[in-house]
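Undergrad: have a look at this fold, sequence not included:
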């Protein structure tokens, strides 16, 4: 089955094979329908999980017996780290989060953030490297993780948490200043840097390409959130 990024809670994961990285996408929790992404280095077998959102009974069998190097939490909101304690207890994985959100994640989960990252930092997944892009607004320390597959003839792949979705940026809950910051960061750090073929994987729902969303940026600004 070719990868399209359409997953449902209780359904099968979708798997995408890049030259050096395997991406497995699964949906958890019927109410929130969060996405979790297991990344596996094809050279070393090292694995990292983006957002231990819920349902360790789903995530741990997906991780399997090969271990987990790290769990990256894209932001502090409760629905993105409910399975963090169980996954870390079972695997001993390092816990990675944006520095401004780290304390809140620990307060909510009881799990120490062992690696606090900032804009421009990197996260290793075996021989593969994820770039950290801080996108402020949905939360103070939200991060996007970028993987560069262009050397293999592919494109960039961005894991955007709740900062960018097909159809708009994330919710800023009526905070006009936070919305301006978020849409500015998304426009400059994401659309201003990456090409139209860039594929992005959000924290909920379907994936998209930047080229499909780029024409709508002015509408998003006008609409606000």
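TA: Nice, thanks for sending it over. For clarity, every value in this text was computed on a predicted model and none was experimentally measured. Residues are numbered from 1 along each chain as shown.
Undergrad: for the rest of this, base every contact and every neighbour count on C-alpha atoms.
TA: Will do.
Undergrad: end to end, how far does stretch 187-198 reach?
TA: Using C-alpha to C-alpha, to the nearest Å, the end-to-end distance of stretch 187-198 comes out at 14 Å.
Undergrad: next up, a second structure to put side by side with the first:
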């Protein structure tokens, strides 16, 4: 079936099948967060991005093969409500941006710096620090050698704009600048964007609107 990225709380996961990686997306309440399960097709190793909430749904998504790791994109509470429970159930190693780790009340085993590589089996993803929504938010980029890049942006990039910077013009300028230089300037229009809430998008769909975002200031 064709992947759409459209999921709803209480509904089924949507699965994006790539040559080397399977990406399963599920929505959990109460804030309609997205969680993503990445599975290396060669090794079967799995990684979860954002143990946001609804532990039973996440554990069902993970399945009997468990996970080796769980990555938290940033320190806001709606992205880690189930983190401790998932770690307790799976023994997964925890990853988070170094500058957000202190705000996550579950120990971070691996503090992540800009440019670090995070692996799930034979698949490598590159972490990019995006400053503004929080000090240490990270995006994960899978530069698929068999196709176009895939980017997990947390709350830093959505269809229609960057993440909330709470009316702080410096934080907004920082986030927009990082998103531009570390994502838009380096990746192709075909790059698929998987955000922390809501529907997916592509960099090509959003690129024409960068100047509009700067002008409106959010």
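TA: Thanks, I have it. The shown structure was predicted, so the numbers you read here are calculated from the model rather than taken from an experiment.
Undergrad: pull the contacting residues for residue 87 of structure 2.
TA: Contact partners of residue 87 of structure 2, counting by C-alpha atoms under 8 Å, 6 or more residues apart in numbering, are 70, 93-94.
Undergrad: can you give me the helices in structure 2?
TA: Secondary structure of structure 2 (DSSP state H): helices at 55-62, 83-90, 169-179, 203-206, 210-216.
Undergrad: tell me which of the contacts of residue 87 of structure 2 fall in strands.
TA: Applying DSSP state E to the contacts of residue 87 of structure 2, the entries found in strands are 70, 93-94.
Undergrad: where's the residue nearest the centre of structure 1 relative to residue 109 of structure 1, distance?
TA: The C-alpha lying nearest the average C-alpha coordinate of structure 1 belongs to residue 159 (C-alpha atoms, centre = their mean; 3.7 Å). For residue 159 of structure 1, the distance to residue 109 of structure 1 equals 22 Å [C-alpha to C-alpha].
Undergrad: repeat for residue 85 of structure 1
TA: Taken as C-alpha to C-alpha, the span from residue 85 of structure 1 to residue 109 of structure 1 is 7 Å.
Undergrad: likewise for residue 66 of structure 1?
TA: Residue 66 of structure 1 is 25 Å from residue 109 of structure 1, by C-alpha to C-alpha.
Undergrad: between those two, who's got more neighbours?
TA: With neighbours defined as other C-alpha atoms under 10 Å, residue 66 of structure 1 and residue 109 compare such that residue 109 has more, 16 against 11.
Undergrad: ok, that one - contacts?
TA: 81-82, 84-85.
Undergrad: please say which position in structure 2 the residue nearest to the centre of structure 1 maps to.
TA: With TM-score structural alignment as the criterion, the equivalent of residue 159 of structure 1 in structure 2 is residue 152.
Undergrad: pretty sure that match sits against residue 137.
TA: No. Residue 152 of structure 2 lies out of contact with residue 137 (C-alpha atoms under 8 Å); the separation is 11.2 Å.
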